[in-house]
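In: Any chance you can model this:
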Amino acid sequence: MTSRFFALIPCAGTGSRSGAPMPKQYRCLAGRELLYFTLAAFDACPELTQTLVVISADDTYFDAQRFAPLRFDARRCGGASRQASVRNGLDALIEMGAAADDWVLVHDAARPGITPELIRSLTSALANDDVGGIMALPVADTLKRVDAEQGDRIARTESRNGLWQAQTPQMFRIGMLRDAIARAERDGHDLTDEASAIEWLGHAPRLVQGSLRNFKVTYPEDFALAEAILTQGM
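Out: Down below sits the predicted model:
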């Protein structure tokens, strides 16, 4: 049986660092909510069986009608952390009929610069991989280590050789990712992304070249940059 592809969009965060008066995924950019552009990229990939958006139980901003006619489902099963939201979302996908051997592409709601081409570059690169992998970019900037005792004073310069900046989507088998998150939680490991959970199992995820446009909107000044990118691409 051929494995299917599912997308999972954790969307239960508050985006406190963004300075927006609402969760950043609902901030309007280029005439649409930020989340719309994220969902539109996955909607444009008919090879995906389903896209699931995970929102918090008390989310008062989400309105499915504003994202019509995009193809997706939404579940109010968001947790207190991204890790919990992803775990709950994986459980929901299984309930919806996904199998353990199917692929899931976990993507940040606040990366509206994702494109169908980037999604397909990831799925084509990893469809036959034993582990899976993530979108990422080689680190281009010089890295400085700060001395914790001196605040903003540089302690030393770190080599950037072999360092990559993780992006999303991050693509793994649903069953493997569920097991990895469960194992990390039992061991008290604080996950920063899905790949770190897979690494915790002893696997080595593959890196697939991403794009600068696929950055994560985090700070107030990021909205203007995202809008410029989205407007140019329209």
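
In: all contacts plus neighbour counts: C-alpha atoms, from now on.
Out: OK.

In: Tell me the helix or strand right after the host helix or strand of residue 38.
Out: Residue 38 is located in helix 34-43, with elements delineated by DSSP states H and E. Downstream of helix 34-43, the first helix or strand assigned by DSSP H and E is strand 48-54.

In: Could you look up the next helix or strand downstream of that next one?
Out: Downstream of strand 48-54 (by DSSP H and E), the next one is strand 73-75.

In: can you pull the contacts of residue 42?
Out: 7, 48, 51, 115-116, 119 (C-alpha atoms under 8 Å, 6 or more residues apart in numbering).

In: the helices in the chain, which residues?
Out: Using DSSP state H, the helices of the chain run over 34-43, 82-95, 116-126, 174-186, 194-200, 222-233.

In: Serialize these to a markdown table and add fields for distance to residue 26.
Out: A markdown table is the format used below for those (distance: least, C-alpha to C-alpha, whole Å):
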| stretch | distance to residue 26 |
| --- | --- |
| helix 34-43 | 6 |
| helix 82-95 | 17 |
| helix 116-126 | 21 |
| helix 174-186 | 28 |
| helix 194-200 | 24 |
| helix 222-233 | 12 |
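
In: Another sequence for comparison is provided below:
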Amino acid sequence: MSGATVWAVVPAAGRGTRFGGEVPKQYLQAAGRPLIEHALTTLLAHPQVVGAMVALAADDARWPGWTSLQGKPVLCCVGGGERADSVLAALDALPADAPTNALVLVHDAARPNLAADDLDRLIAAATAHADGAILGAPVRDTLKRADTECTIVATEPREGLWRAFTPQAFRRDALSAALRAVRASGVLATDEAMAMERAGARPLLVEGREDNLKVTTPADLVLADYLLSRRASVGASG
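Out: Predicted coordinates for the structure are as follows:
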């Protein structure tokens, strides 16, 4: 699949209720720009990515109205109540000339610090592997299992365990089929790899930088602001 068409899909219909506040977290500012702008800019800066489809809430009044970034199209569709619904809506809304077997990069709108070299390696791995690939990192901390009162009941082995990041990269047709199957079964897929796994696929894990953080708490936003500001200053000096 060398030279394959690559589209970015960004589910952004969530309310960010765990973060709190009135502003959905994808629109929170870090280093002077919304988190979703950082995410889209890095994705679209990659030479193989031809465009992005963003799944928005039907009543989203904060979307800036971008139609292009990095000289490439930014398209929008209405997402759903769950992440999987938004991703499926975005896949269905891709332009008519987007191949059914296009490589699709699904990336969190609130994950703003994606490194370009991680994206390079992910696209290469997913292009070479029929079942796709995701960014992630091995679990390095000791894991504890707790009861309902937060008392430790066991120490869990961490060997072979990874934290799943995004982007997650799969063929458009295979991912669409997997998401439809999961929805029909009533299972809530928390990421795209889970849907693919249930369809029998075995995606590759591509180790990425651990500062590819997803902003979930106010502390995450402070860290993202620091990382992105430092990244901008290094880029300006270079």
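
In: TM-score for the pair, please.
Out: The TM-score (TM-score structural alignment, normalised by the length of structure 1) is 0.93; 231 aligned residues with a C-alpha RMSD of 1.7 Å.

In: Superposed on structure 2, what's the mean shift for the helix holding residue 38 of structure 1?
Out: Comparing helix 34-43 of structure 1 with its match in structure 2 after superposition yields a mean distance of 1.0 Å (mean C-alpha distance after the TM-score superposition for structure 1).

In: so that helix corresponds to what in structure 2?
Out: Aligning helix 34-43 of structure 1 against structure 2 (TM-score structural alignment) gives residues 35-44.

In: try stretch 210-219 of structure 1
Out: Under TM-score structural alignment, the match for stretch 210-219 of structure 1 is residues 208-217.

In: Please enumerate residues in contact with stretch 118-138 of structure 1?
Out: So stretch 118-138 of structure 1 is contacted by 42, 45, 162-173, 195, 203-212 (C-alpha under 8 Å, 6+ apart).

In: and what of stretch 29-40 of structure 2?
Out: 25-28, 52, 69, 107-114, 221-222, 224-226, 228-229.

In: one step back: and the contacts of residue 42 of structure 1 as TSV, adding neighbour count?
Out: Formatted as TSV, the contacts of residue 42 of structure 1 follow (neighbours: other C-alpha atoms under 10 Å):
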residue	neighbour count
7	26
48	17
51	23
115	22
116	16
119	22
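
In: Give me the contact list for the match of stretch 210-219 of structure 1.
Out: 16, 18-19, 25, 108, 110-115, 118, 135-137, 165, 220-221, 224.

In: Report the buried members of these.
Out: 16, 19, 25, 108, 110-114, 118, 135-137, 165, 221, 224 (16 or more other C-alpha atoms under 10 Å).

In: Which single one of those residues is nearest to residue 93 of structure 2?
Out: residue 108 (17.9 Å; C-alpha to C-alpha).

In: How about the contacts made by the equivalent of residue 104 of structure 1 over in structure 2?
Out: The alignment partner of residue 104 of structure 1 in structure 2, by TM-score structural alignment, is residue 104. The contact partners of residue 104 of structure 2, by C-alpha under 8 Å, 6+ apart, come to 6-9, 168-172.

In: what sits against residue 164 of structure 1?
Out: Per C-alpha under 8 Å, 6+ apart, neighbours of residue 164 of structure 1: 136-139.

In: burial of residue 205 of structure 2, as a residue count?
Out: Other residues within reach of residue 205 of structure 2, judged by other C-alpha atoms under 10 Å, total 21.

In: Same question for residue 211 of structure 2.
Out: 14.

In: Same check on residue 232 of structure 2?
Out: Residue 232 of structure 2: 13 neighbours (other C-alpha under 10 Å).

In: Can you tell me how far it is from residue 9 of structure 2?
Out: 24 Å (C-alpha to C-alpha, to the nearest Å).

In: repeat for residue 235 of structure 2
Out: From residue 235 of structure 2 to residue 9 of structure 2 the distance is 26 Å (C-alpha to C-alpha).

In: These two - which one has more neighbours?
Out: residue 9 (32 against 9).

In: And that one, how far from residue 192 of structure 2?
Out: From residue 9 of structure 2 to residue 192 of structure 2 the distance is 11 Å (C-alpha to C-alpha).
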